[in-house]
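Asks: mind looking at a prediction? Sequence and model below.
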Amino acid sequence: MGGTAADAAVAATLAACVAETIFTGLGGGGYATYFEASTGRVTCLDFFVAMPGLDGDRKAEPMRPIAVRFGEVPLPYEIGGASVAVPGLPAGCGEIHSRWGALSWADVVAPAAELARAGVAMPVAHAVTLPSLIEAMLPGQGGSAYAPGGRLLQGGDRLFHAGLADALDILAADGPGTCYTGKLGAAVVESVRADGGALGPLDLSAYQVLERAVNSAELGGSTVLGRADLNRTVQTLRALPPDLADLPHPERAVVLADALDVRGPDDRLGDTTNVTAVDDAGNACVITTTLGLGSGVWLPGLGVHLNSMLGEGELYSGELAPGERLASMMCPLVVLGPGGALRLAIGSAGASRIRSALLRTLVGVLIDDLPTRDAVRAPRLHPVDDVVHVEPHFPVPEEMALADSGYTVNRWAARSHYFGGVSAIGTTGASGDPRRGGTARLLG
C-alpha cells in the first residue's frame, strides 16, 4: 500500500492484539527499536506499562492470587483491578506511526479491525499454552472467548472477542488518544476501579512515550543496537570473547552458557509477542509487547483484556512511584553492517529466555553465516543456575562439553515455547519462530 516499516509493524502489532490475545493486547505495553535508513539513526522507544496512583484519590484493594502452570510446576501470580498498570501499547503504536509512518492512521488500524470482526484461527502453539493460563484467561469475558460452550479452544478453532472490532473502530476514528483521554480511556478507569484498582484519569492523561538511550555491541563485524533491558542483552553480547568465531562449537556452547548464566528465580511464563518489519527503503521497525497474563478485567462490550503487570512479582517490587515505568526483559534489536546498512532486524518473546534466544540466533547469522530461517530454527540453550536447558535436537557434542564443564544438562523431550519466539528479517531472509506459531511474509 506504499507504507513504511513503521506502518507495517504497527499494523501487525495491532493484528497481534486480535490474534495473539493470550500474549498481548491493547491493554498492554512494550518497546520498539527503529532504524531510519536515510539518516542511519537508531531510536529506542519505551511504551511499557507505568505504575498507577497519580490521582491519589483511592487505595487499591488486594490482588487476587492464582496459580498458573508452566510444565509441571504451579507458579504464583496475582490478578484483578489492582494488578493493572497504566497501558502503553496504543500510545506507542501512535508514536511510531506519527514519527515514521506514511499511511493514514485509519488505514493502519483497519486490517486488525477486520480480523476482529471475523475472528481468527487459534494458533496451535497458543492453544497448547492456554490450559496453563486458564485462571487468568477465563474470568470475565475470557470464558466466552477462550472456552465457548465450556470447551477450551484447540488449534485452528475460531478465536473471537465480542466487541473488539468496535474498540478498534473507535481507535481508528479517534486516534490513540482515545485510550487515554477519550472513550476507551474512560472505560479503562471505570473497569479497573470497579474491580478494586486505583488507576485513574490522571494516570492515563499523564502517560507519555519515552525515548531511551541506544546501547551497542560488536559481533561478527557488525554492530548490534538496542536498549538496556533487565536481561542485560546488549551488555552480554559486548562481553563475549573476540575469538568466538574461532572456537569449536562444543567449547563455544560452554562460553555462551557462562555468558547467559542466570542466578535466581527463572519461572516467568514470558507471555510476550514480537513483530519485525523492514521496507524496501531499508527502514526497520521491531516491536515487542506483552499483556502479562491478563488481569481478568475486561472493558465491557469491547473485548479488551487489561494487563496484569503489577501481579508479576519479578517486575514490580512495590517500590515504584506513581508514573514510573516497570522494568522489562524485552529487547528489540537492529544490526548494522560495517558500512552502516541494515543487516538484521530481530526481536523475541520469552521473558528471561529472550536474551538466550536472541544470542543464539545472532551468533548463527553473524558468526556462522546461517540464513535467517536456519538461525531462528537452530537448537537453543538456556542456563538457570547450574542447569542448562537444551532443545531436543541440541547437538550431542555440545551437550557433552556442557556436562564436562560442570553443568547439569536438561534435554527437553519436545520443542517448547519456553525457548522464546524470535522474529527476524535480514539480508539472508526472514523468519518467524515455529516455537510460538511465528510466520514471515516477503511482499513484492
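Replies: In hand now; what should we look at?
Asks: CA atoms for contacts and neighbours, from now on please.
Replies: OK.
Asks: and the closest residue in space to Gly163 that isn't next to it in sequence, helix, strand or coil?
Replies: Leaving aside its sequence neighbours, Gly163 sits nearest to Leu302 (C-alpha to C-alpha, 6 or more residues apart in numbering; 4.0 Å). Following DSSP: H, G, I helix; E, B strand; the rest coil, we place Leu302 in the coil state.
Asks: same check, this time on Ala102
Replies: Look at Ala102: counting by three-state DSSP, its state is coil.
Asks: contacts only, for it.
Replies: Contacts for Ala102 (C-alpha atoms under 8 Å, 6 or more residues apart in numbering) come out as 2-4, 7.
Asks: and if we set it to 7 Å?
Replies: Applying C-alpha atoms under 7 Å, 6 or more residues apart in numbering, we find Ala102 in contact with 3-4, 7.
Asks: before we move on, what about Ala198?
Replies: Going by C-alpha under 7 Å, 6+ apart, Ala198 touches 52-53, 58-60, 82.
Asks: mind redoing it with 10 Å?
Replies: Taking C-alpha atoms under 10 Å, 6 or more residues apart in numbering, we find Ala198 in contact with 52-61, 81-85, 189, 192.
Asks: picking that back up, in strands only, show me the contacts of Ala102.
Replies: Assigned to strands by DSSP state E, none of those qualify.
Asks: okay, one more to line up with it:
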Amino acid sequence: MSGSFSPSQTTRKPGVTATTNGVVAAQHALAAKAGAEVLAAGGDALDAAVAVSFAIGVLEPWMSGPMGGGAMMIWREDEARAHALNYGMRSSASLDPAHYPLSGAGKASDLFPWDAVVEDRNVIGASSVAVPGTVAGIAAAHGRYGRMPWKDLLSPAIAFAKKGLHVDWYAALIIASSARDLAQDPDAAAMFLDEGQWPKGSGWTALSDIRLDQSRHAATLERLAEAGAGDFYTGDIARMLAGDVTAKGGFLTADDLAAYAPQWSDPLEIPYRDGRLFALPGLTAGPTLHHAVTQWTKGYAAVEAAEPKAHLARADALKAAYAARLEDMGDHESAKAPGCTTHFSIVDRQGNMVAMTQTLLSIFGSRVVSPSTGMLLNNGIMWFDPAPGKPNSLAPGKRCLMNVCPVIGEAPGRRFALGASGGRKIMPAVGQISGHLIEQGMSMQEAIEAPRIDVSGGAQVVADERLAGPVTEALAAAHPLAKVQRLPFPYAFACPAGVMREHGINSGTTETFSPWGDGVTAD
C-alpha cells in the first residue's frame, strides 16, 4: 500500500451563543466554566479573567501560571476604547551574562536556534527563570476594572488545586513528552513522574482517576487570596520564591520582585478594510501583525479573500513581516516550536472584553518546580540571544521579547476579542482569523474552523491540507510548501480562542482540535 491515509471523518466543536449574558472561551473547559460562573454572578469581564487565569494555571500548569508572564487587550464599553497591558517577564537585575557561556556545540535544544549555552543554562533549570509578571498584570487590571473581591475570584483555582489535576490521556501524553527533562528536578519529578522516571498516568485507562498532588499550589493560592497580589512581590510568597530559585542556582532576588511593574499603554490601532484591530505595542507580536495586515490588504481586494491570490498575498506579507521582526527585534524563535502558552477570551453582558495570553515560555517552563510554592517556574531567560551584541542579547534587568498577540477587533456591527497559543504561529493565526471575521463576515466558529496557512519564519509555507487544489498550487509555485493535517497533538498551527459580540448577542469558541478547550456561556 502506498500513499497517505486520510480518515473519512469530520470533527467540529460547536460554538456557543448567549443572548443576555457573557461568554468565556478558554483552552480548558473547567477554567472557562469558572469564568462563566463569575459573569453569571454579575462580575465584570476582568473579574472573570482573574478566575480563569488562576484556574487555568492549575488545570494546564505546563502552559502558564502565576510564575509566568503575558499580556492582555481590554475593551471597555463605557469608555468606547481599548487598553493594552503588558506584564511580560524580565531578566533579574542580578543576572550575570558570564554565567551563560557559549558551548560551541551547535544550536540550543528548545524553541530558539540560539548558539548553545553550556549545560543549556538559559533553557532549563533555575538559571533560566526570569522575573514573573502574571500576578502583577492580572491584579493591575482587576484593580482598575474589577467588581468582585479578589479572594472570591481565586476560589475556583484553589478548589481545583486541592482536588489535583486529573491525568487523562492528554495530560499523560504531555507529561510523557517532557519526562526526561522533568526528571532532572527532584520537585518536578515528584509532582509529574512516578519513581522519578515514568509519567503519572502511563497506565491510564478510561476508568483511572490519577491526580497530581497540587496541595502546595493550593496553599500558595490560599495565601495569595488572603494577603492579596502584593504578597507575591513583597511578602511571604516573594521570599519563598526568591529563596527557591536562588537555592537551585538561579538569578531572582526579593528586589527583583519588589521592583516589578506591569505596563499600561495605548494600543496599536491597525486599519483593516472597514474595520480595525487593536493590538499590543512594543516587545510583542503586535507590530509584526501591523506590518503583515498592512501589506496583505494591498495584495488583494476583500472580495478576493478566499481566492488563491489572497493566500499568496498573505504568505508573502507574513514572510516579509517576520524578516523585519528578525532584523529589528532579534526574534529567532523556531517556527517548528510547539504551542507552550495559554490564551482565553471573555465578553460580559455589558460588552466589555478581555483577550489575555499568559505563558511559561517552554512547555513546563524551566522544568523546575518551586518546592515552597508548588508551582512550575518559567524559563523566560531563553527569550534572549546568549550571543552578545544583538538586538535581543541577554542582559540584566531587560524585558523579554514575546510572541503573544491578543487583539480586540471590530467591523460594522460586531466586535471581537481573539488570541492564540503557539509561539510564532500565533500572529499568523490571529491575523487570518481576524480577516475571516472582518472581510468575509464569518461567525467566530466558522473563522476558527476555516483552513489557514502558517508562515512564521524561514522559507516554508505550511498549509492546511483542506486548501489542496488551486490555493496550494499557487503557493507551491512561489514558496516551498508543506501540506499538513490539523490534529490534537502535535499542533501544526496555533490554538486560538475567541469571543464576539454582534448586535448584542455574544458568542465564542476555541480551536476545534484543542482536547480540553471550549466556549462556555454564562446563561
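Replies: Arrived safely. For clarity, every value in this text was computed on a predicted model and none was experimentally measured.
Asks: re the thing from before, can you list the contacts of Ala102 of the first structure in CSV and add distance to Thr372 of the first structure and neighbour count?
Replies: Shown next, in CSV, are the contacts of Ala102 of the first structure (distance: C-alpha to C-alpha, whole Å; neighbours: other C-alpha atoms under 10 Å):
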residue, distance to Thr372 of the first structure, neighbour count
Gly3, 24, 16
Thr4, 22, 22
Asp7, 23, 28
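Asks: okay, the residues you listed in CSV with distance to Gly420 of the first structure next?
Replies: Shown next, in CSV, are these (distance: C-alpha to C-alpha, whole Å):
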residue, distance to Gly420 of the first structure
Gly3, 29
Thr4, 27
Asp7, 25
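Asks: closest to Pro241 of the first structure among these?
Replies: The closest of the contacts of Ala102 of the first structure to Pro241 of the first structure turns out to be Thr4 (C-alpha to C-alpha; 36.9 Å).
Asks: what do we get in the second structure for that closest one?
Replies: Aligned by TM-score structural alignment, Thr4 of the first structure pairs with Asp44 of the second structure.
Asks: okay but that match is in contact with Val38, surely?
Replies: Yes - between Asp44 of the second structure and Val38 there is a contact under C-alpha atoms under 10 Å: 7.9 Å.
Asks: what's the neighbour count on the alignment partner in the first structure of Gly143 of the second structure?
Replies: Alignment note: Gly143 of the second structure maps to Ser98 in the first structure; criterion TM-score structural alignment. Using other C-alpha atoms under 10 Å, Ser98 of the first structure is surrounded by 15 other residues.
Asks: and the gap between Ser98 of the first structure and Gly303 of the first structure?
Replies: Distance, Ser98 of the first structure to Gly303 of the first structure, using C-alpha to C-alpha, to the nearest Å: 26 Å.
Asks: stretch 34-51 of the first structure maps to which residues in the second structure?
Replies: Using TM-score structural alignment, the residues of the second structure aligned to stretch 34-51 of the first structure are 74-91.
Asks: can you tell me which residues contact the match of Gly143 of the second structure?
Replies: Ser98 of the first structure neighbours (C-alpha under 10 Å, 6+ apart): 6-7, 92, 104-105.
Asks: now swap in Val86 of the first structure and tell me
Replies: Contacts of Val86 of the first structure by C-alpha under 10 Å, 6+ apart are 27-29, 48-53, 180, 188-189, 199-200, 203-204, 206-207, 306-307, 309-310, 322-325.
Asks: counterpart of it over in the second structure?
Replies: That one, Val86 of the first structure, aligns with Val131 by TM-score structural alignment.
Asks: swap in Leu362 of the first structure?
Replies: With TM-score structural alignment as the criterion, the equivalent of Leu362 of the first structure in the second structure is Ser434.
Asks: three-state assignment of that match?
Replies: With three-state DSSP as the basis, Ser434 of the second structure sits in helix.
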